[in-house]
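Student: attaching a predicted model along with its sequence, questions to come.
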Amino acid sequence: MTSPEQPPPGYTHDDPDLAPSPVTRADLDGLLASVLFGPADQEALRTAGEVLGGQIDQILDVWYGFVGSHPHLVAYFSTPDGEPIGDYLARVRARFGRWIVDTCTRPYDERWLAYQQEIALRHTAPKKNRTDRADSVPHIPLRHVIAFIHPITATIRPFLAAAGHDEEQVDAMHQAWFKAVTLQVALWSQPYAGRAW
């Protein structure tokens, strides 16, 4: 996995030129309340980050295996003719690994909000393919982004349990992860919904 000192290509969380998010701090606070995310979840996510940090490649193998077994998902990383783009998949994978770490360790502040908006835009026509100069389809439908909440959440539990924490601690980490993923998908829906968001 790429180290924090060497971010993967296209990873721009700390880029000072990253455009601010249209989502306000008040919007974020409301969403945090809506998913019941509180200080105990922050603490559980920090622990999850420690547990998951050494397992990133194995987690990505599971997730990419899931995507790879569904042609309708692979299509979003393929040419318009349906040929998977290896370099594109590899670059997205590296950023996906960084996203796991960020989900557990980054403060949910304005900088984080700005990068969530960037991630969202990279799923939609304005920025899909641009970061990696990929000759792929121009848009990932929101329905698939939402549906991905379940596999990303269900498959993480064995990895959270791998460090020997007791069942209550694993449950706490798993629930915090579920809340954090749901929160981010809600944020990623903003460009799709526009003013209706």
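Tutor: Thanks, I have it. Quantities reported herein were computed from a predicted structural model and do not represent experimental measurements.
Student: could you use CA atoms for every contact and neighbour count after this?
Tutor: Fine.
Student: helix or strand: which one has the most centrally placed residue in the chain?
Tutor: In the chain, the centroid-proximal residue (C-alpha atoms, centre = their mean) is residue 99; its distance is 5.1 Å. For residue 99, the host element (DSSP states H and E) is helix 86-105.
Student: which parts of this structure are helices?
Tutor: Applying DSSP state H to the chain gives helices spanning 25-34, 39-52, 56-68, 71-74, 86-105, 110-121, 142-147, 149-154, 157-160, 167-188, 190-193.
Student: tabulate those (a markdown table), appending distance to residue 136.
Tutor: As requested, the helices of the chain are exported to a markdown table (distance: least, C-alpha to C-alpha, whole Å):
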| stretch | distance to residue 136 |
| --- | --- |
| helix 25-34 | 32 |
| helix 39-52 | 31 |
| helix 56-68 | 16 |
| helix 71-74 | 11 |
| helix 86-105 | 9 |
| helix 110-121 | 15 |
| helix 142-147 | 17 |
| helix 149-154 | 23 |
| helix 157-160 | 32 |
| helix 167-188 | 20 |
| helix 190-193 | 19 |
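Student: try this one side by side with the last:
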Amino acid sequence: MQTVVDNIAGYSYGAQELATSPVTMKDLDLLKQTITLDSEDSRYLRMAGDVLEDQTDSLVNLWRGVISSMPHLAYYFKDKQGNVDEEYKAKVKERFKQWILDVCFKPYDQEWLNYQHEIGLRHMYTKKNKTDAVEAPPHIPMRYVIAFTAVVNDTIKPFLAKKGHSLGVIEKMHKAWCKAVLLHVTLWTRAYCDDEGW
């Protein structure tokens, strides 16, 4: 199971130089309670990870196809001349594939919390483009980060259904996945907000 990697450009999960998330573990616990993400969901998430592990490339290709079909989203992978930066897209794709596995397999601990904050920072002025040293637009509005959650959650179910599980198990994996993605995206929005606003 490829749950730990050290050869993906810009993938710095657990790196000491990452900032500590301003979200506390207590905050995280309250968020998990609010989303109703519990131990049963964690079990079905791991099951989903087993199902999705060899499908990450196809899944990210599907998501990237949606992004490419919408000029207002494709814009964020273009250089100043309006050309798509294919090298940048390729690097981000590998991190996106790993993110699927991280959602399912990583313990939601302090290291994980710190990396979620890092992902949020990489979508906005603070760190966008710096990881890959590119000249794409420097900020993705939070509204698009949140709204794309619908695509990520709506398209996952056919992939979860490809390994012969019962409909009931597929539903439980999908429910757990949707809760976990909502938790991730909620944490990413912290980078966009001040203390009072979040």
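Tutor: Yep, it's here. Predicted, not measured: the structure shown is a model, and the values here were computed from it.
Student: picking that back up, closest to residue 12 of structure 1 out of the helices of structure 1?
Tutor: helix 110-121 (7.2 Å; C-alpha to C-alpha).
Student: by how much does that closest one deviate from structure 2 on average?
Tutor: Compared with structure 2 after the fit, helix 110-121 of structure 1 shows a mean deviation of 0.3 Å (mean C-alpha distance after the TM-score superposition for structure 1).
Student: what is that helix packed up against?
Tutor: Counting contacts by 3 or more C-alpha pairs under 8 Å, 6 or more residues apart in numbering; DSSP states H and E, helix 110-121 of structure 1 packs against helix 167-188, helix 190-193.
Student: for those, which one ends up most surrounded?
Tutor: Counting by mean count of other C-alpha atoms under 10 Å, helix 167-188 has the highest mean neighbour count of these, with a mean of 20.
Student: what's in contact with that one?
Tutor: 23, 31-32, 35-37, 41-42, 44-45, 47-48, 103-104, 116-117, 119-121, 145-146, 149, 153, 156-157, 160-161 (C-alpha atoms under 8 Å, 6 or more residues apart in numbering).
Student: nearest to residue 66 of structure 1, of the helices and strands packed on helix 110-121 of structure 1?
Tutor: Nearest of those to residue 66 of structure 1, taken as C-alpha to C-alpha: helix 167-188 at 17.4 Å.
Student: what's the average distance for that closest one when superposed on structure 2?
Tutor: Its aligned residues in structure 2 lie a mean 0.5 Å from helix 167-188 of structure 1 after superposition (mean C-alpha distance after the TM-score superposition for structure 1).
Student: that helix to helix 110-121, inter-axis angle?
Tutor: 70 degrees (axes from the mean of the first three to the mean of the last three C-alpha atoms, to 10 degrees).
Student: residue range for helix 167-188 of structure 1 in structure 2?
Tutor: Aligned by TM-score structural alignment, helix 167-188 of structure 1 falls on residues 167-188 of structure 2.
Student: buried only: go through the contacts of helix 167-188 of structure 1 for me.
Tutor: 23, 31-32, 37, 41-42, 44-45, 47-48, 103-104, 116-117, 119-121, 149, 153, 156-157, 160-161 (16 or more other C-alpha atoms under 10 Å).
Student: related to what we said a few turns ago, so can I have JSON lines of the helices and strands packed on helix 110-121 of structure 1 showing distance to residue 110 of structure 1?
Tutor: Converted to JSON lines, these look like this (distance: least, C-alpha to C-alpha, whole Å):
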{"stretch": "helix 167-188", "distance to residue 110 of structure 1": "13"}
{"stretch": "helix 190-193", "distance to residue 110 of structure 1": "15"}
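Student: so which of those comes closest to residue 65 of structure 1?
Tutor: The closest of those to residue 65 of structure 1 is helix 167-188. By C-alpha to C-alpha, the value is 19.5 Å.
Student: how far is that closest one from where the chain is centred?
Tutor: Computed by C-alpha atoms, centre = their mean, to the nearest Å, the separation of helix 167-188 of structure 1 from the middle of its chain amounts to 12 Å.
Student: ditto for stretch 85-98 of structure 1
Tutor: 12 Å.
Student: other residues contacting that stretch?
Tutor: 1-2, 7-11, 56-57, 60, 77-79, 132, 134, 136.
Student: which of those sits closest to residue 165 of structure 1?
Tutor: Nearest to residue 165 of structure 1 among those, with distances taken as C-alpha to C-alpha, is residue 56, at 18.3 Å.
Student: apart from its chain neighbours, what residue comes closest to the closest one?
Tutor: residue 97 (6.0 Å; C-alpha to C-alpha, 6 or more residues apart in numbering).
Student: pull the number of nearby residues for the aligned partner of that neighbour in structure 2.
Tutor: Using TM-score structural alignment, the partner of residue 97 of structure 1 in structure 2 is residue 97. Neighbour count of residue 97 of structure 2, defined by other C-alpha atoms under 10 Å: 19.
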